[in-house]
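Chemist: this one's structure only:
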């Protein structure tokens, strides 16, 4: 019990999207108000010694908060350099540029979410419309220039308490759609193909442009892993622009600069995943090798790059605080990784909630 069979691994969902910001407290305050990302799993100030490959060979210090929305979905890792000033892109990022263009946010009621986000001061990029699979959605930009796609979804962890849920997925710009699908579908477990089309899409920002577009998701029968039920089944959408050259969103910038810095998947069987990915041509570029402290939480983490150098992070969680004020932690290393934690235990995380 508790150990995956040799040569096996499992993806439990999108744990979080990393967002590089100028001011962690200002950004988190807005994300609490707009997206109910109000339950911190950890808050930590440290030096990113293992990420020097992506920070010009220098270990930079940072302040990070991992915050969750307890209705269900992945969280935000809100990430601020404290040793340097984070740099923005020197061009306006457009759909199809290479990297994470947008984070998808799950909602029950599209109209309610639209009015709520307008009231929070979001910039509306598109009006509510239908994606190729007839799912309602619209795009916004936050006050910090990050793009979010707001998407109707039916997978939830808990009751309807706010207009939005957590992270449903990401929209990633790629240079070759067909080549890129294999990593996300065959290695990373986003095995369900909802559509793959080439068209001018009315629901995407960038009217009049043609894209190749594919939506992949995890199977919807329920996620494994300790926090799989909270994370809910996730999506990855890949888009390839036609008729113009796509640009690298993080070209000549550092991991941790402004924007979406990575998509993090919650996993079990990290070493087996590393082996499988390496054999498929996606070697880990960063590997903590063993348990690594992240403030009050700890886990084994690693990174790989997709075909266009978009960073995908993996975390195998070893310890997580449930009631921080009483120093109550869960040790996840020796439990059955296929099973979700009891719902009442996961809901205890909400006792750490920070008010908007």
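Modeler: Thanks, I have it. Quantities reported herein were computed from a predicted structural model and do not represent experimental measurements.

Chemist: all contacts plus neighbour counts: C-alpha atoms, from now on.
Modeler: OK.

Chemist: what sits against residue 151?
Modeler: By C-alpha atoms under 8 Å, 6 or more residues apart in numbering, the contact list for residue 151 reads 104, 105, 106, 107, 110, 135, 136, 137, 138, 168.

Chemist: take a look at this one as well, against the first:
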């Protein structure tokens, strides 16, 4: 069977205190479903951690409104490093995390009340949607975009991860990568110039080429309906040579470390990636075990080295204490899970600080 890419499962964020970051995103942005919290050694990632297997704490948090989750990742035996120079818009890698909101004015009001160090005004996107940018307390740029998709009603005005803004050095090569490997084949816009909504961002007054990609068809197998539609915005600065965001740093250091897609058919995906000259750089080969969750993961690099993770989930806990799990290996991969079953993950809701 051909590979199936169901949507963005999560974005990885390297942090110094995973519980502190989880509590903030839980409290203010609705990421209150803690799928797992696991401590282990990241033995398969040594290609990106200076050939050293470091111990880490990982927490996967979801927002039931719909969208990808947050994999909050913390070294346990090493102090994570920040970028040695300020990260400028258009630098190579994940610049911005996009979150969806079906009540954007309410989300904006709630975040403004927090008196964050950086918060733009509400702007209109190139396709007429309201949006704004802010910086979380750890310096990560976040964009909130008006989006009506809703998997499950929630007290949170904002939803899960809608996508990312990725800095690239060769727009045509990057479009080909995201189109042919990941299926983002619909170009919503492709524009050049100075953009008003970028102007308050670091180096945002420069001229950019800006391309928004979506998928013309969205797979809905397994958890696809929870993850919902996604978008990837590619930006290329036209006025300077961009730096690599993770130059001279390790995967897991502070910032956005990867973008992860939920997939089925890892073997077929491995062959597809190889045929496009983007072979897997990391491959768990059989199955990983994240305490209560299990599956198969791999990584590829986009043309600029930005890390893209694929996860084929085999088992997800519903009621761990009773030994009740969702076994995805024994079901039709092209059929979405029953909505009531996915909603049952709300038993993992965290209502107070960890």
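Modeler: Thanks, I have the structure now. In this text the structure is predicted, and so the values were computed from the model without any measurement.

Chemist: Got a TM-score for the two of them?
Modeler: Here the superposed chains carry a TM-score of 0.96, computed using TM-score structural alignment, normalised by the length of structure 2; 349 aligned residues with a C-alpha RMSD of 1.2 Å.

Chemist: quick one on the thing from earlier: of the contacts of residue 151 of structure 1, which belong to strands?
Modeler: Judged by DSSP state E, strands contain the following of those: 104, 105, 106, 107, 136, 137, 138, 168.

Chemist: ok, the equivalent of residue 129 of structure 2 over in structure 1 - how many residues close by?
Modeler: Matched to structure 1 by TM-score structural alignment, residue 129 of structure 2 sits across from residue 135. Using other C-alpha atoms under 10 Å, residue 135 of structure 1 has 11 other residues around it.

Chemist: Likewise for the one 4 residues further on?
Modeler: For residue 139 of structure 1, the tally of surrounding residues (other C-alpha under 10 Å) stands at 25.

Chemist: For residue 287 of structure 1, see how far away it is.
Modeler: Distance from residue 139 of structure 1 to residue 287 of structure 1, counting by C-alpha to C-alpha, to the nearest Å: 34 Å.

Chemist: And the contacts of stretch 96-107 of structure 2?
Modeler: Here stretch 96-107 of structure 2 makes contact (C-alpha under 8 Å, 6+ apart) with 11, 67, 130-131, 140-150, 157-166.

Chemist: of these, buried ones?
Modeler: Buried members of these, scored by 16 or more other C-alpha atoms under 10 Å, are 11, 67, 130-131, 140-147, 149-150, 157-166.

Chemist: which residues of the stretch 251-354 of structure 2 fall in helices?
Modeler: Assigned by DSSP state H, counting those that start in this stretch, the stretch 251-354 of structure 2 shows helices spanning 266-275, 339-343.

Chemist: want to try TSV for those, with mean neighbour count and distance to residue 298 of structure 2 as columns?
Modeler: Putting the helices of the stretch 251-354 of structure 2 into TSV (neighbours: other C-alpha atoms under 10 Å; distance: least, C-alpha to C-alpha, whole Å) gives the following:
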stretch	mean neighbour count	distance to residue 298 of structure 2
helix 266-275	16	8
helix 339-343	13	24
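
Chemist: Reformat the ones you listed into TSV and put distance to residue 235 of structure 2 next to each item.
Modeler: Output for the helices of the stretch 251-354 of structure 2, formatted as TSV (distance: least, C-alpha to C-alpha, whole Å):
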stretch	distance to residue 235 of structure 2
helix 266-275	23
helix 339-343	35
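
Chemist: Quick check: which of the ones you listed is nearest to residue 194 of structure 2?
Modeler: helix 266-275 (34.6 Å; C-alpha to C-alpha).

Chemist: in structure 1, what residues pair with that closest one?
Modeler: Here helix 266-275 of structure 2 aligns to structure 1 at residues 270-279, judged by TM-score structural alignment.

Chemist: average gap between the matching stretch and structure 2?
Modeler: Stretch 270-279 of structure 1 differs from its equivalent in structure 2 by a mean of 0.9 Å after superposition (mean C-alpha distance after the TM-score superposition for structure 1).

Chemist: Okay, residue 302 of structure 2 and residue 275 of structure 2: tell me how far apart.
Modeler: Using C-alpha to C-alpha, residue 302 of structure 2 is found at 14 Å from residue 275 of structure 2.

Chemist: from what I can see residue 225 of structure 2 touches residue 338, true?
Modeler: No - using C-alpha atoms under 8 Å, residue 225 of structure 2 and residue 338 do not qualify as a contacting pair, with a distance of 9.7 Å.

Chemist: neighbour-wise, which of the two wins?
Modeler: For residue 225 of structure 2 versus residue 338, neighbours defined as other C-alpha under 10 Å are more numerous around residue 225 (23 against 11).
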